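> the sequence and its predicted three-dimensional model are supplied below.
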Amino acid sequence: MPNFDLQIYAVLAQIPQGKVTTYGDVAKMAGYPRHARHVGKLLGTLPKDSRLPWFRVVNAKGMISLTGSRFTRQRELLLDDGVEVKENGAISMRRYRWDGEPA
């Protein structure tokens, strides 16, 4: 497994319950600034039974990027996690954004 993957997984594992972060923030925290798209692609390859909180990662606008049933699944997981998500997938980054600091 490439080092990039391991670094991204390590950051993902740290995102606290009830918080979200962006693809770009995950990349930056992992030591790969400007690799947000790579983070998105990697998250898309996680096994369905992965215990990593992939659903706590949203786009730079603070919105869910997925569509269809995947959008619905991510929104439901975030709601269950305690994050308010509007019908269109928008999240208050001011309230819920995780900056990488330990919880």
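Yes, it's here.

> C-alpha from now on. contacts and neighbour counts both.
Noted.

> surely H35 and T22 touch.
No - using Cα atoms under 8 Å, H35 is not in contact with T22; the gap is 11.4 Å.

> comparing these two, which residue is more hemmed in?
A side-by-side neighbour count of H35 and T22, using other Cα atoms under 10 Å, places T22 first with 24 against 16.

> list the contacts of the more buried one.
Each residue near T22 by Cα atoms under 8 Å, 6 or more residues apart in numbering is listed here: 57-60, 62.

> possible to save those as JSON lines with distance to A30, neighbour count and secondary structure?
What follows is the contacts of T22, written out as JSON lines (distance: Cα to Cα, whole Å; neighbours: other Cα atoms under 10 Å; DSSP: H, G, I helix; E, B strand; the rest coil):
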{"residue": "V57", "distance to A30": "14", "neighbour count": "28", "secondary structure": "strand"}
{"residue": "V58", "distance to A30": "16", "neighbour count": "25", "secondary structure": "strand"}
{"residue": "N59", "distance to A30": "17", "neighbour count": "19", "secondary structure": "coil"}
{"residue": "A60", "distance to A30": "17", "neighbour count": "15", "secondary structure": "coil"}
{"residue": "G62", "distance to A30": "20", "neighbour count": "20", "secondary structure": "coil"}
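
> ok, and here's another one to check against it:
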Amino acid sequence: MDIDKHTVIYTIIASIPKGCVASYGQVAALAGYPNNARLVGRLLKEMPKGSTIPWHRVVNSQGKIAFPEGSNKYQEQRQKLLLEGVSFKNNKVNMRECRWE
């Protein structure tokens, strides 16, 4: 994979403001790689431990957290989002209110 592609995607994720979320597909499109939502997910999975990139601000297109509900990572991501003021309804982020534009 191309290092520049990684850098662009990580830069987009780092730009998502506190209290907002973006979908995997939205991040891919903004980075210039439409239809590469899975690439964004893979890069987030491979992110170095201790990274300050706000990975928790990326959710799926329905506003759902991608981790299995009830898992430690799911709880961690949900808690980080709640602390930033992101609202949930039926375990989905309110994308109308919280989607990064």
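Thanks, I have the structure now. Everything numeric here is computed off the predicted structure, so don't read it as measured data.

> which one of the contacts of T22 of the first structure is nearest to V85 of the first structure?
Checking the contacts of T22 of the first structure against V85 of the first structure with Cα to Cα, the nearest one is G62 at 9.8 Å.

> distance between the ends of stretch 86-97 of the first structure?
Terminal residues of stretch 86-97 of the first structure lie 15 Å apart, using Cα to Cα, to the nearest Å.

> repeat that for stretch 70-88 of the first structure.
For stretch 70-88 of the first structure, the first-to-last residue distance is 13 Å (Cα to Cα).

> for V21 of the second structure, see how far away K49 of the second structure is.
21 Å.

> so between the two, which is more surrounded?
Using other Cα under 10 Å as the criterion, K49 of the second structure and V21 rank with V21 on top: 29 against 6.

> what sits against V59 of the second structure?
Neighbouring residues of V59 of the second structure by Cα under 8 Å, 6+ apart: 21-24, 65-66.

> can we see that at 10 Å?
By Cα atoms under 10 Å, 6 or more residues apart in numbering, V59 of the second structure lies in contact with 21-26, 41, 65-67, 77, 92-93, 95, 99.

> then L52 of the first structure?
With Cα under 10 Å, 6+ apart, L52 of the first structure has these contacts: 9-15, 43, 46.

> surely it forms part of a helix?
No - using DSSP: H, G, I helix; E, B strand; the rest coil, the secondary structure at L52 of the first structure is coil, not a helix.

> so what's the residue count around W54 of the first structure?
Residue neighbour count, defined by other Cα under 10 Å, stands at 20 for W54 of the first structure.

> what's the neighbour count on R75 of the first structure?
Close neighbours of R75 of the first structure, defined as other Cα under 10 Å, add up to 26.

> what's the match for it in the second structure?
Aligned by TM-score structural alignment, R75 of the first structure pairs with R78 of the second structure.

> which secondary structure elements does whatever helix or strand that match lives in contact?
In this assignment (DSSP states H and E), R78 of the second structure forms part of helix 72-83. Helices and strands touching helix 72-83 of the second structure, by 3 or more Cα pairs under 10 Å, 6 or more residues apart in numbering; DSSP states H and E, are strand 58-59, strand 88-89, strand 92-93.
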